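Novice: pasting the sequence and the predicted coordinates here, then a few questions.
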Amino acid sequence: MEDNQIQKEIQSQNQLSNDEIISWGQLLSEAKDTLTKANVPDADIDAWLLMEHCFSITKSFFFLNRRQIVESKEKIKQYREFIKQRAARIPLQYLTKTQGFMGLEFSVTPAVLIPRQDTETLVETLLSYAKDKPGASLIDVCTGSGCIAVSLAHYGNFAQVTASDISSAALLVAKKNAADNHASVQFFESDLLEQVPGRFDMIVSNPPYIEDDVILGLEPEVKDNEPMIALSGGKDGLIFYRRLTETAKDHLNPGGALFVEIGYNQWEAVAELFRANGFSKPTLVRDLAGLDRVVWGVLDEM
């Protein structure tokens, strides 16, 4: 076949592709099949959520128009690119760039851990504790996206909410989320509490707590995409609990309290660290699934 004939054939194929006619229903079905073949969890849900995000449509619109032709070729191309990335196990939230938490919307990027509903237990526990302590001060350590600090500033009655993170990239996301949600939060770039001045009535943290060996067996969405600095708690998952409990007394006011999220199997180990560092009566809180989720305690009076 001569070169000019080959070129004509390519042009003909491209024209067919450019002129493709596809309905809303066919496009969604195609996306579901792609994600299912890639073993993506909840393929049906993610295919729809990405369509909703890409085309800004409602389910009512879709069901009323599912046999109609999708007019925007550019949007079809964009949607298929989203599906391609999701099939490669890029987390849905990194594609839509948003995640709901405590009834608020948070921007997320690969610089931060994606907020989980489980962590709402930590926020709700602290809000319940602080409801009769108006005007208290607190700091959220390892703030990441800022979802904890922003939620506490939004729903609580605190005189001061502070947040810290070692990652400057994460702090940029957290500051945006505070601004977007009209929350007053002061931010510090700090390794835990090392570069943060002053003392607080409460310290809260969802630190990295997954054992290094366990990380290797996690879903690709997590182990290959979310920041390792926000996941790894070292060989036993307890590195940051040791550091937090050891230094908390130097950053808490008298009678101050420490709240941390934990893994489902870490209650006894973390409770022992609390007791060894001046929190004699640590308390366990379970999440909605019945799993151990939060440990908190009040610093013993000297």
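Specialist: That came through, no problem.
Novice: for the rest of this, base every contact and every neighbour count on C-alpha atoms.
Specialist: OK.
Novice: packing partners of the helix or strand Ser151 falls within?
Specialist: In the assignment (DSSP states H and E), Ser151 maps to helix 147-155. If you count contacts as 3 or more C-alpha pairs under 8 Å, 6 or more residues apart in numbering; DSSP states H and E, helix 147-155 packs onto helix 120-130, strand 136-141, strand 158-165, helix 168-180.
Novice: export these to TSV and append columns for mean neighbour count and distance to Asp3.
Specialist: TSV is the format used below for the helices and strands packed on helix 147-155 (neighbours: other C-alpha atoms under 10 Å; distance: least, C-alpha to C-alpha, whole Å):
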stretch	mean neighbour count	distance to Asp3
helix 120-130	18	63
strand 136-141	25	64
strand 158-165	22	59
helix 168-180	19	50
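Novice: out of the ones you listed, flag the one nearest Glu226.
Specialist: Proximity to Glu226 (C-alpha to C-alpha) singles out helix 168-180 among the helices and strands packed on helix 147-155, at 11.9 Å.
Novice: second structure follows, compare the two:
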Amino acid sequence: MRDGSATVARLLEDATARIGTTLGLDRREARLEARVLAAFAWDVAPAWLVAHDTDIVEDGPAAQFAGLLARRLAGEPVAYLTGTREFFGRPFLVTPDVLIPRPDTELIVELALARMPPERPVDVLDLGTGSGCIAITLALERPLARIAAVDRSPAALTIARRNAEKLDAPVEFINSDWYETLGDRRFDLIVSNPPYIAPNDPHLVRGDVRFEPRSALTADHAGLADLRRLIVGARRHLRPHGALLLEHGHDHAAAVRRLLSAAGFDRPQSWRDLAGIERVSGGGVSE
């Protein structure tokens, strides 16, 4: 909407209605997305939009906002439009080369931190690091820990390194297909949010995931192929009394626990996310 007299409030109201109708979001979600895009277009904090809701919008910001809105209405994720997404209270750079960090993944960070004593160094491996959000968060929350992060995508590692530099996080990044180039290195804890969506899952043609890298989303054998590979290879890279934590799909918990048990992990268990879904499973090794 550009009639030469549109106010901030009017543009936001129009955008909220269009986002809600086109993308099927409730008014609260649509309003939040409209404000995020507007703040990015205006290059201001979201609070500025409230304080200046009666201001007449200049043509430049209005045109940029209209362009962002059109792309969002076509389905592009807000995080890719603005180039950032918050995770564990910190801003992370994101591009279509990496998955968008999601609140569900904060669970594996919390579980990992509980296994990382703050008073002594531990070695932690993050497999399939993507944007680096897990590895970087662990490094910043546990300054004594030594964090290594692996990804097979050079493009993803570029983004992860930029995030580590931006947030001043000491993380070692390694280009590897899972454990392939790690040799005999061992760790106290291994964590991963691997691809776990079945290739024929109908959710892949809906919402934000349509724009995310398919290689970071899907795995064969009903989404279990990479989870199985990580579990089978983990024992060789874990020290005595080490542990493995894996994020997985909403219906994978029982299968992952069976795989952990078959691989010799002690007391496999699963943990529920805020929606009550068993989202992370793991186990430890005694020797």
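Specialist: Great, that's in hand. Just so we're clear, the structure is a prediction, and the values are computed from it rather than from any experiment.
Novice: which residues are contacting the helix holding Ser151 of the first structure?
Specialist: Outside helix 147-155 of the first structure, the residues that touch it by C-alpha atoms under 8 Å, 6 or more residues apart in numbering are 101-102, 104, 106, 115, 123, 127, 139-140, 143, 161-163, 174, 177-178, 181-185.
Novice: for the equivalent of Ile114 of the first structure over in the second structure, grab the count of nearby residues.
Specialist: Using TM-score structural alignment, the partner of Ile114 of the first structure in the second structure is Ile100. Around Ile100 of the second structure there are 28 other residues, counting by other C-alpha atoms under 10 Å.
Novice: might one say that Ile100 of the second structure is in contact with Ala79?
Specialist: Yes: Ile100 of the second structure lies in contact with Ala79 (C-alpha atoms under 8 Å); the separation is 6.9 Å.
Novice: next, show the common contact partners of the two.
Specialist: In contact with both Ile100 of the second structure and Ala79: Arg85, Val94, using C-alpha under 8 Å, 6+ apart.
Novice: what does Ser192 of the second structure correspond to in the first structure?
Specialist: By TM-score structural alignment, Ser192 of the second structure lines up with Ser205.
Novice: quick revisit: A strand includes the match of Ile114 of the first structure, no?
Specialist: No: using DSSP: H, G, I helix; E, B strand; the rest coil, the assignment for Ile100 of the second structure is coil, not a strand.
Novice: what residues are up against it?
Specialist: Counting by C-alpha under 8 Å, 6+ apart, Ile100 of the second structure makes contact with Ala79, Arg85, Val94, Ser131, Glu212.
Novice: so what's the residue count around the aligned residue in the first structure for the fourth one?
Specialist: In the first structure, Ser131 of the second structure lines up with Ser145, judged by TM-score structural alignment. Other residues near Ser145 of the first structure come to 28 when the count uses other C-alpha under 10 Å.
Novice: which residues are in contact with Ser145 of the first structure?
Specialist: By C-alpha under 8 Å, 6+ apart, the contact list for Ser145 of the first structure reads Phe106, Ser107, Val108, Val112, Leu113, Ile114, Pro115, Ala170, Leu171, Val173, Ala174, Asn177.
Novice: for the stretch 1-150 of the first structure, what spans make up the helices?
Specialist: 3-18, 24-37, 43-55, 59-65, 73-87, 92-96, 120-130, 147-155 (DSSP state H, counting those that start in this stretch).
Novice: want to throw those into CSV with distance to Lys249 of the first structure?
Specialist: CSV is the format used below for the helices of the stretch 1-150 of the first structure (distance: least, C-alpha to C-alpha, whole Å):
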stretch, distance to Lys249 of the first structure
helix 3-18, 65
helix 24-37, 49
helix 43-55, 45
helix 59-65, 52
helix 73-87, 45
helix 92-96, 37
helix 120-130, 18
helix 147-155, 20
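Novice: just these: most buried one?
Specialist: helix 147-155 (a mean of 24; mean count of other C-alpha atoms under 10 Å).
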